[in-house]
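Undergrad: here you go, sequence then predicted model.
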Amino acid sequence: MKKNVIQAVARRPRRTLAFAAVVSVAALTLAGCASSDSGTAGATESKTLTLVAAAAPTSINPALANADTVGSWYSQLTYDPLIRLAPDGTLQPDLATSWKFLDDQSKELELTLRTGVKFSDGTEMTSEAVADSINYIVTNGVNGKAWLGGADTKAEATGADTVVMHLATSNSTVPRFLTQRSLTGSVIAPTGLADPETLKNKTFGAGPYVLDTEHTVAGSSYVYIPNTNYWNPDNIHYGKVVIQVSGSNAASYQALAAGDADIMRGDLATATSAKAAGLTVKTTPASILGINFADRDGTVVPELADIRVRQALSYAIDRETIVKAAWGEDGLWGSSLTLPENAGFSKTVSDAYAYDPAKAKKLLADAGLANGFSFTIASVSTAPADAVTQAIVQNWADIGVKATIAFYSDASLLSTDALAKKFGVLTYYYGAGQTGGIMNDFLSGSPTQYNPFGSTDPAISEALAAAKTSADPDSQSAAYEKAMTVGIIDDAWVTNVAYAPSFVIMSDKVAGTDFGSALTAPDIAQLVKPAGN
């Protein structure tokens, strides 16, 4: 983390809230920790990389997979993206060697493809195959429409090694969505597209590994072996990669501490234990967590129609104390909707709602609510978001506002109820790798679970249109900052609380584990390798 960013979210000593969980688990014995499987040229044939994850994938089909830090692991090993996101946030060639917009509205993106690439089934990667894959992800993918320019986006093979994406709406940030971080740039072979049901239990990519279906147990252990048709065999560093599903961070840590695993994504508790044990822990801001005052017209909660009420609730949140309790010294607090060092982040927006309960009470009194009011807030029950929500509700109680929490263990059901406009206030816990996606979900006016009432503001719409049209990074960032200034400060639609960190714990057996706030976990498909190699 750069010094100026740390200063922007500087901490001061405060009381600490107790967020503790005690989990008792049996020791895991992970399969595949020593392997004699032979690999292709470039593989370290006797080496196995063992990853341990708390949860099984939602799908191994990259179009349907959850593109979070760990959920994407299951697809990244087998499906190379068109563009690769480097640890420092820059875009690098992969299956596409170059890309450019052909127009000044950022609606015609041309991709020049790498030649000589074969899919794992041995078939050639053609421009037609790439165009078909993009069109499948747009039409059927969980994020395809939102991230690749809209439902009417079409990809067309325009030459032997060129594809043009005709975006339904301007979107200068589409190249960032064609990376392994988002999975929407994964290229699926025609064999898989011909029978999409097979994508649920087999892999059809052009990545360094293939799923070993004989030794994989769905929901428990996923085994990957080298792709003998891979275009860049020198980047295959293991004879086998195993992702073991542990069921919890505590169980994952127990396996890693015992020497049965190499890499896991953890939390504050496991990271603290790992540091004490001398294991390597790396961290970066990876998600945003905060409060969405979705009902800006007061349809469900009449009091929210007054901007002073939304501002009061924002000033009442003791972000520093909450964040320190949830993530220790690795957590950062702030009001911005994007992560420090990402496009559109500004200190002004991040510091906009520094803790001020006296100001919060005055705003409520000015709004005629000196005696407070009550409402229900919907929230996921996932740790530590659940404890953060409870702490925020206590902050509101301190200024006379009573909020009752409706906890959801099923995130999809929460999304459904949010879109049905059942709640005026909701929490969010959002993996924030790309500012453009955040802006589309929270501020664009398109009805989403993050803007279920479809609120719009002409100033925001103008700023986002400018960001989507311009391919200049500085102009994009300025436009995003303007949109967030209006949405967060001028309109008080949403207030962020935390830039939640990603903790990655690893053994001394691995190298190439750098990552950052854009790529929020090590690149296991390309960069992670045995230490000393």
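TA: Received, thanks.
Undergrad: only C-alpha atoms for contact and neighbour calcs from this point on.
TA: Noted.
Undergrad: what residues are up against N61?
TA: For N61, the contact set (C-alpha atoms under 8 Å, 6 or more residues apart in numbering) comprises S75, L199, K200, T203.
Undergrad: same deal with Y238?
TA: G39, A43, T44, E45, S46, K47, T48, L49, P226, K529, P530.
Undergrad: so which of those residues are in strands?
TA: When DSSP state E defines the strands, the subset of these inside them is T48, L49, P226, K529, P530.
Undergrad: between those, which is closest to T448?
TA: Among the ones in strands among the contacts of Y238, L49 lies closest to T448 (C-alpha to C-alpha), at 38.4 Å.
Undergrad: can you tell me, leaving aside adjacent residues, what's nearest to the closest one?
TA: Once flanking residues are discounted, L49 sits nearest to V241: 4.7 Å by C-alpha to C-alpha, 6 or more residues apart in numbering.
Undergrad: strands along the stretch 51-200 of the chain, start to end?
TA: For the stretch 51-200 of the chain, applying DSSP state E, counting those that start in this stretch gives strands covering 83-85, 91-93, 96-101, 108-113, 154-159, 162-166.
Undergrad: pull out the buried positions in the third one.
TA: By neighbour count, with 16 or more other C-alpha atoms under 10 Å as the criterion, the buried positions of strand 96-101 are A96, S98, W99, F101.
Undergrad: go through those residues and say which is closest to G278.
TA: A96 (40.5 Å).
Undergrad: now for the closest residue to the closest one other than its chain neighbours, how many residues are close by?
TA: In this structure, A96 finds its nearest non-sequential neighbour in L113, 4.2 Å apart by C-alpha to C-alpha, 6+ apart. By the criterion of other C-alpha atoms under 10 Å, L113 has 24 neighbours.
Undergrad: for L113, what are its contacts?
TA: Counting by C-alpha under 8 Å, 6+ apart, L113 has contacts L95, A96, T97, S98, S127, D161, T162, V163.
Undergrad: ranges for the helices of the stretch 1-150 of the chain?
TA: 3-8, 73-76, 127-140, 144-147 (DSSP state H, counting those that start in this stretch).
Undergrad: just checking, what packs against the last one?
TA: Just to be clear, that refers to helix 144-147. helix 127-140, helix 435-442 (3 or more C-alpha pairs under 8 Å, 6 or more residues apart in numbering; DSSP states H and E).
Undergrad: can I get those in a markdown table with distance to A343?
TA: Output for the helices and strands packed on helix 144-147, formatted as a markdown table (distance: least, C-alpha to C-alpha, whole Å):
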| stretch | distance to A343 |
| --- | --- |
| helix 127-140 | 25 |
| helix 435-442 | 6 |
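Undergrad: alongside the first one, take a look at this:
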Amino acid sequence: MKTAVGLLAVGALLLSGCSAGSTPAPSDGEAASGGTLRIGQIGDVTSWDPAQAHVGHQLLPYQIVYDTLLLREPDGTLAPMLATAWEYDDTRTVLTLDLRTDVTFSDGEPFDADAVKTNLESFKAGNGRQAVQLTQFESATVVDEDTVEITLAEPDPAMEYYLSQAAGLMASPAAIEAGTLETSPVGTGPYEFDAGNSTRDSQATFTAREDYWNPELQKFDSVELRILDELSARVNAAVSGQVDYTTLDARSAQQALDTGLEIIPDYQVDWTGLTIFDREGALNPALADPRVRQAMNYAIDRETLLEELQLGYGTATSQVFGPESGAYLEDLEDYYPYDPDRARELLAEAGYADGFELTLPVISGFATQVTAMSQQLADVGITVVQESVAAPNYVADAVQSKFQAFNFNLFQGEAWVAINQIIAPTATFNPFGTTSPEPQELLDVVQAGGEDSEAAAQAVNEYVTENAWFVPLYRIDQIAVYDPEVLSVEAQVQQAIPSIYNFAPAS
């Protein structure tokens, strides 16, 4: 058996307790540890039940109390965690995991194959925000106390990745059965939830477990999540030293930098721009013509928008796959240079020389960006009608085929994960189920996960770019600041907030 090697805008609260910076300097060869890690968090966790867990900005809170079956290293490599080794059968539909035998949950319950089976079944039945991660999951079979077989309906090349994410979070089976996880998390993780020192929508506090099986991952004595939804509150908390780490935006970053805080460099996770849903013209016939969608791309001055909206924090691009995805192609970066004359030519060829009307939904977080794009589209004859939508309904209405297109920040990570988010006929953000024989053949190759998988993923990228399924603007620099005097932080590839294991007291 092979052994593997591998949060949008959102008052400050001054609380007692020592910070990471109060940790004594380590002796030579000894890693710094101890103190309290204080994170300015956008939004509280809605449910601590792993079956309802999210990723992106919202994965780190779960990692504080729950280990995953596999560990995703900062560079994306998968490594052992609760599973020590794993292997597929020849059909790539049965994944066998060997498990650690020295782990218990914080309630004293043992971690074993039965616990894995219970958690996977609970996650599947829970139909949570990341339910797509177990789309192919069919069953889990306990082979023995420390061995479990996961059977898939069809191969899923992202299954191992998912086991390092929401689907891999392991909770106590006793707590699952009791139905108490929503407010009282019980896991095998490095820290325990301190309910007595936590206040909903204000602060969540965690203390280090004395009997944690891997103390090397346990860098602090305690962790505090300060819930700071407003951007101004996060800025104030960062510059005043009330938090050690938090996320900001491009326009607030300089204020933080001026006080000696630092930004994790070269850290991009999402791309932003338009996802064109109605590619068959059910709501807007013009969008069925690829020349119209291509014209929309040529009409956009990406470099100018990047500078005006993001102050240059990002990379202009014409593709929706990032450099670490396996589907990225350098030649597609500037596939649609700013060329309004070419946009007008294509519109004329498609029978829309006088332009057409495009309706876009708008929420406050994207209003400025949609307005900027609308002005550039208007220059080539495309009139954008902006319709305000309640923020809680934005994604829900999108996936129910209510929009012609919408503007959003979307993940640009692992090829198969991104494909199942925005491209596959069953993808979350392909609500009209657009497909055709050519891309479907390529998707089948990617799903098989063989030696041709990466080339097929690149061909998928080429197809959706050439056929203009999207109007990407740029990949966004993830702007998170930290105090280097008290904290060391390592970026996590393709993840908006680094994993909890990537934080340590400054040496």
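TA: Okay, I see it. In this text the structure is predicted, and so the values were computed from the model without any measurement.
Undergrad: so which of the helices of the stretch 1-150 of structure 1 is nearest A483 of structure 1?
TA: Closest of the helices of the stretch 1-150 of structure 1 to A483 of structure 1 is helix 144-147, at 18.3 Å (criterion: C-alpha to C-alpha).
Undergrad: and the aligned partner of S221 of structure 1 in structure 2, what does it touch?
TA: Under the alignment (TM-score structural alignment), S221 of structure 1 pairs with Q203 in structure 2. Counting by C-alpha under 8 Å, 6+ apart, Q203 of structure 2 makes contact with E224, L225, R226, I227.
Undergrad: how about V142 of structure 2?
TA: Contacts of V142 of structure 2 by C-alpha under 8 Å, 6+ apart are A113, D114, K117, V148, E149.
Undergrad: show me the helices in the stretch 301-450 of structure 2, by range?
TA: Under DSSP H, counting those that start in this stretch, the stretch 301-450 of structure 2 gives helices at 302-310, 340-349, 367-378, 394-399, 415-422, 437-448.
Undergrad: which one of these is the most hemmed in?
TA: Mean neighbour count (mean count of other C-alpha atoms under 10 Å) peaks for helix 415-422 among the helices of the stretch 301-450 of structure 2, with a mean of 22.
Undergrad: picking that back up, quick one: which of the contacts of Q203 of structure 2 has the most company?
TA: Among the contacts of Q203 of structure 2, R226 has the most neighbours (other C-alpha under 10 Å), with 30 neighbours.
Undergrad: so that one belongs to a strand, correct?
TA: Yes - when DSSP: H, G, I helix; E, B strand; the rest coil is applied, R226 of structure 2 is found to be in a strand.
Undergrad: quick one: residues contacting the corresponding residue of structure 1 for it.
TA: Residue pairing (TM-score structural alignment): R226 of structure 2 is matched to Q244 of structure 1. Residues in contact with Q244 of structure 1 (C-alpha under 8 Å, 6+ apart) are L30, A31, T50, L51, V52, A53, S220, S221, Y222.
Undergrad: keep only those that are still in contact in structure 2, please.
TA: For those, the aligned pairs still in contact in structure 2 (both residues aligned by TM-score structural alignment, their matches' C-alpha atoms under 8 Å) are T50, L51, V52, A53, S220, S221, Y222.
Undergrad: what residue of structure 2 matches up with the second one?
TA: Read it as L51 of structure 1. By TM-score structural alignment, L51 of structure 1 lines up with I39.
Undergrad: can you redo the helices of the stretch 301-450 of structure 2 as a markdown table with distance to S325 of structure 2?
TA: As requested, those are exported to a markdown table (distance: least, C-alpha to C-alpha, whole Å):
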| stretch | distance to S325 of structure 2 |
| --- | --- |
| helix 302-310 | 22 |
| helix 340-349 | 30 |
| helix 367-378 | 25 |
| helix 394-399 | 24 |
| helix 415-422 | 5 |
| helix 437-448 | 13 |
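Undergrad: quick one: which of these is nearest D477 of structure 2?
TA: helix 302-310 (8.7 Å).
Undergrad: what's the matching range in structure 1 for the closest one?
TA: Residues 319-327 of structure 1 are where helix 302-310 of structure 2 lands, counting by TM-score structural alignment.
Undergrad: tell me the counterpart of the residue nearest to A96 of structure 1 in structure 2.
TA: For L113 of structure 1, the aligned position in structure 2 is occupied by L99, per TM-score structural alignment.
Undergrad: what does H166 of structure 1 give?
TA: Checking TM-score structural alignment: H166 of structure 1 goes with T151.
Undergrad: ok, now N232 of structure 1?
TA: Using TM-score structural alignment, the equivalent of N232 of structure 1 in structure 2 is N214.
Undergrad: burial of its match, as a residue count?
TA: 11.
Undergrad: now L14 of structure 2
TA: Neighbours of L14 of structure 2 using other C-alpha under 10 Å come to 12.
Undergrad: any idea how far it is from G40 of structure 2?
TA: Distance, L14 of structure 2 to G40 of structure 2, by C-alpha to C-alpha, to the nearest Å: 12 Å.
Undergrad: with P74 of structure 2 instead?
TA: Distance from P74 of structure 2 to G40 of structure 2, counting by C-alpha to C-alpha: 21 Å.
Undergrad: next one: Q458 of structure 2
TA: 37 Å.
Undergrad: tell me the one of the contacts of L113 of structure 1 nearest T69 of structure 1?
TA: Nearest member of these to T69 of structure 1, counting by C-alpha to C-alpha, is L95, at 21.6 Å.
Undergrad: what about the equivalent of that closest one over in structure 2, neighbour count?
TA: Aligned by TM-score structural alignment, L95 of structure 1 pairs with L82 of structure 2. Using other C-alpha under 10 Å, L82 of structure 2 has 26 other residues around it.
Undergrad: which non-adjacent residue is nearest L82 of structure 2?
TA: L69 (4.6 Å).
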